[in-house]
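Here is my input, please return the structure:
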Amino acid sequence: MTTRKILLLVGGGHSHIQVVKNFTHSTHDTQCMLISNSPVAVYSGMLPAVIAGLIPYEDSLVHLQPLCEAHNFHFIHGTVTQIDPQNKRVYFNAPQSSIQFTLHYDVLSIDVGSRTRDVNDVSQPTMTNAKTQLPLIVRTRPILHLEDSISEYESLAKEASLPCARVVVIGAGAAGVELALALEARLKRSLDETVVRIVSQHDTLVSQFGRMSGAAVAAECRRRGIQMHIGQPVISVKDGVVRLKDGTEFTYDMAVIATGAAAHDWVRRTGLVTDEDGWLVVERTLQCKGFADVFAAGDCISFGGAFGKQFPPKAGVYAVREGPTLTHNLQKVLGNRGTLMEFTPQASFLSLLSTGDGRGIGTKHGLAFKGTWVYRLKNFIDERWQERFRVSWGTDGRVEDGQEDVDGQFDGTAAEGAALLLCSEDLNQSDSFEKQLSVLRRMDCDDDFREELLKCVQST
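Model (predicted):
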């Protein structure tokens, strides 16, 4: 009798849910398991729209247990505390329990995300009688708890009848900016008066997306009355007061720490190779350095400088793109056959930010564009992704996939393409985003068209 091999996935991140859905195996030769500290995973791309009140929270969730059951994976609800790669063991605690359990594996994959990188001297107020009080400090990671924290603040602010709700978002990357805009849209509906601020040590907003995108985001913040403190490191966040390096001080009722990703402390203690920042170092095959039977993906990894010191950044788009490579390579290693794929992160990708009011700001190829069509495109892409992992059964008993991609490529002139991208509102409701998407597709595959379109934009 042949002993079944064990594939163990630790964490329910964007890469791992693709493995669960797409991994093909026989239950006679492979036992597949996923362990996660939560029975649900949140799709980060949809959360700003949730916080703004544009879509229900449920739409952003992936329910891991039914997804696993539909694809012959065993789901375990538990918190991993240690990994022993030498003896191929994972240690974990059951929910609300200090009892430690052990799992053996033949092949392991890790996709556990990250925590929020702290700023200087941050302190949470002391709780009285186990009741949360204002001012409140909220961290964006783990992302699963963010909506609950925002809702808690909203309730506390209403209960306190604040004459003016004061919110500060520390960090002006894509996540911080989207959150600030979402909070402004949400809180101005539910509270009498709200002041929202963005603080960043960098000189521009969303600096990773380029000058034009940063200018578009800054213009949107000014239009909405969001106050910006740019190029000023934070000295402390405590006792309801934010202090900046230049001496500026202001009070807050809620401080949202959106300063980017930091590695989980326990990952450093696994015996796996980590870099100076604590990220798991992987080869281009997504195998952890020095361990052919251990893989990792998502925010918790580093390629050890293979693509540059800070590349790829901690962004969900890379975790999504790593999923097919990870799935393929896990199949090959477990089957002891075939060549492993190498992952190459794309240097340029379409970035779409929700502004929290039914519009969006997008950037690609150094070009920034905005309008209702941008949000419709973002919502379409996000919904299409989520639909893949919603378990619904067809009449023949198979799990059904979601909607198909939009077909077609733009066949007009570069000037016409530029006009479509720079149109802030839809030409008419039936156009939605399809024409603009077809322009972006042609820019991807037609260098001459792209260069001509960018010249048209620069001349306007």
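
okay, CA-based contacts and neighbour counts for the rest of this
Will do.

chain center to the helix ranked longest in the chain: distance?
In terms of residue count, the longest helix belonging to the chain (DSSP state H) is helix 316-335. When distances are taken as Cα atoms, centre = their mean, to the nearest Å, helix 316-335 is centred 18 Å away from the chain's centroid.

Also this sequence, please, to line up against the first:
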Amino acid sequence: MSPVRPMARIAKAAIITAAITSSATSTQLVHRSSFHFSPLSFTRILHPSSLTRKDAINRPKHSHTRIIDARAQLSYRKNTIMLASSSMNDPLNHDVAKLKRLVLIGGGHAHVQVIKALNSRTRPENIHVTLIDLQSSASYSGMVPGCVAKLYTLDQVQIDLHSLASWAGTEFIQGKVVGMTLPAPHEETSNKQKLVHVEIKDANSDNCDVVTTKDVPFDVVSIDIGSTTRDFTTVPGASQYCISTRPISDLVRRIEIEEDRLIERLRSTDGLSNCETKVVVVGGGAAGIELSLAMRARWGNILKSTNNGDESPIKSLLSITLLDSNDELMPGESLACRTALNNLMEKYRIGVRHNLIVSEVTSAHVRVTSRSENNNELRQNEEIPYTHCIWATGAQGHDLSWKLHEQCGISISKDRRGWILVNQYLQSISHPYIFAAGDCCEMVHRKSPPKAGVYAVRAGPILITNLMRSLTCDDGDDNTELAQYTPQDDFLKLLMCGDGTALGFRFGIPLYGKWVWNLKNHIDLMFMDLFNVNNLKKEERQKKGDYDTTQYDAATNRPPPLNPEEAAKLLVRTDDDVDFQVSWNVLRNMIAEDDYKDRVLHFVAQVTQNV
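Prediction:
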């Protein structure tokens, strides 16, 4: 599909990119040959009948018109995408009944938005949506460390895919995708069926190993399956002795099992002398950092309560060690942020070891090879003792990516990670009817965003637009115009500490305190609320083509910006009296206005120098 020519069936549509700020923004009529879509701006795509007479008079004599706001801001109202085809609304059009099938593989952060938006009340009658996932629920990665720290229950951090699909009128198949059948490149304009192959366990059989295979036909398929834990299956002993961070439900379950054993030891011994606990976390990224803090909070509280609230023995009985392969933690952050992080790890007694590569895991030791800071010289081997080891290394691609590459020639990255390669439209570079979003894919011809949930979330509206445009184009038409996804350069990073505080990074400023945790908790709960079926049932008055892509941080009626000096003083505060909503508005205004951001940062530098 060519992304630069007008859509075949959505010709004459007007595209309105509206970013509602605290003050009104001006709009102007422009016509361009390509459509740039920022993750901080959102679209409302309207059928020509929705245009006013004035709009119709002023429309250029081209295939479509765009009304684009002067600047996309972070603050915006509830967003809706409306996609409609004049031919699909024409009762005399005999092609309208032709069934189009969309298959969603995986219930990731982008796909839950697709399910919500393309529900049976909004999508065209001739579009059938199927979701395939091995699990009946999807975990929200941002809340998992909080779940490990016992700040949330497992149910609170999971999106119920079965209920969401049922509400949306989406077919849900709980099974494992094992492959696809695709037409050869020279056959793609033929009638050869495209199929997804799914293995489904027979729930009615006493033998849980009995599976049936189902072939699911599709016209367009999208893949949002996240990632797996790097090197977990290749480092000897890791999969046998370590607790992996994926799947998340298994992570929580394994920690609960180990915790029960710890509690049993505490009950069966006199005092704490025989309950020394050594937790080793492999991986110095955000996941490893948060999990080490979570385990300190979780098991520290157990040991403290067992000893009548006395914390003094805990220092010798509970050790948490984080193994990092880099020279320092989060090297991409500013010096101020890295210093704040190092101070935090010291405060919570997290031992950090740098420049280590794990070579093997035994039942009692993690064997590592240390290396010099220039990465050229390998040093001596060392054995680090542990009682519990959590494997929290970075992400790598799913086995499914490799299978699809071998079976069908789907393009994946040439490194050992196995990412599905997509263009700026989230479209496979080898198969135009295949899309991918989230951790499982990598963008080509530009810097691909880090493997972080926020990018999958922001990709959701773009994916919805492009899936619908692909589904509503003429068969065999390569002229469908797609929306471009431009990942944001940076984002608010929030690390929970497990005790009701959090550490955040934005614009090179370290943010810390109870208010930072309250902000993180608020953001995460707002995201989960978007897919709570009880909330969705209250908003069922939707029209065909009215696709709700509301984001978790949608804001209305924001107060005027604080004075830059006051804003700077607020951001560096760590006391419990800070209102997180006020601080969040400061950060939003800094994102929206470069001049305001620069003035706030100027005063932040002054304030921190005087501390």
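
Would you check the span in the second structure matched by the longest helix of the first structure?
Aligned by TM-score structural alignment, helix 316-335 of the first structure falls on residues 453-472 of the second structure.

now stretch 436-453 of the first structure
Aligning stretch 436-453 of the first structure against the second structure (TM-score structural alignment) gives residues 583-600.

what do we get in the second structure for residue 159 of the first structure?
Using TM-score structural alignment, residue 159 of the first structure pairs with residue 264 in the second structure.

And residue 116 of the first structure, by the same measure?
Using TM-score structural alignment, the partner of residue 116 of the first structure in the second structure is residue 229.

my read: its match touches residue 243, true?
No: the criterion here is Cα atoms under 8 Å, and residue 229 of the second structure misses it with residue 243 at 10.6 Å.

Helices along the stretch 101-250 of the first structure, start to end?
If DSSP state H, counting those that start in this stretch is used as the criterion, the helices of the stretch 101-250 of the first structure fall at 146-160, 174-190, 211-224.

The stretch 251-400 of the first structure too?
316-335, 372-387.

Any chance of these in CSV with mean neighbour count as columns?
Listed next are the helices of the stretch 251-400 of the first structure as CSV, based on neighbours: other Cα atoms under 10 Å:
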stretch, mean neighbour count
helix 316-335, 20
helix 372-387, 20
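
looking at those helices, which is closest to residue 27 of the first structure?
Relative to residue 27 of the first structure, the nearest member of the helices of the stretch 251-400 of the first structure by Cα to Cα is helix 316-335, separated by 12.9 Å.

Against the second structure, what's the mean shift for that closest one, could you check?
For helix 316-335 of the first structure, the mean deviation from the second structure after alignment is 0.7 Å (mean Cα distance after the TM-score superposition for the first structure).

if we can go back for a sec, return the set of buried residues in the match of stretch 436-453 of the first structure.
Buried residues in stretch 583-600 of the second structure, counting neighbours by 16 or more other Cα atoms under 10 Å, are found at 583, 585-592, 596-597, 599-600.

Aligned to residue 16 of the second structure, what sits in the first structure?
Residue 16 of the second structure maps onto nothing in the first structure, by TM-score structural alignment.

what's the neighbour count on residue 16 of the second structure?
Using other Cα atoms under 10 Å, residue 16 of the second structure has 20 neighbouring residues.

before we move on, the earlier item: more neighbours: residue 229 and residue 243 of the second structure, which one.
residue 243 (21 against 18).

separation between that one and residue 256 of the second structure?
Separation of residue 243 of the second structure from residue 256 of the second structure (Cα to Cα, to the nearest Å) stands at 11 Å.

What of residue 603 of the second structure?
Separation of residue 603 of the second structure from residue 256 of the second structure (Cα to Cα) stands at 46 Å.

More neighbours: these two, which one.
Shown here are residue 603 of the second structure and residue 256; by other Cα under 10 Å, residue 603 has more neighbours (17 against 13).

which ones are touching the more buried one?
Going by Cα atoms under 8 Å, 6 or more residues apart in numbering, residue 603 of the second structure touches 564, 565, 568, 569.

Compare those with the first structure and list the ones that remain.
Of those, the ones still in contact in the first structure (both residues aligned by TM-score structural alignment, their matches' Cα atoms under 8 Å) are 564, 565, 568.

Show me the residues you listed that map onto helices.
Those of those mapping onto helices are 564, 565, 568, per DSSP H.

which residue lines up with the last one in the first structure?
Spelled out, it's residue 568 of the second structure. Alignment note (TM-score structural alignment): residue 568 of the second structure maps to residue 418 of the first structure.

Contacts only, for the residue lying closest to that match once chain neighbours are set aside.
Leaving aside its chain neighbours, residue 418 of the first structure sits nearest to residue 453 (5.7 Å; criterion: Cα to Cα, 6 or more residues apart in numbering). If you count contacts by Cα under 8 Å, 6+ apart, residue 453 of the first structure has them with 414, 415, 417, 418.
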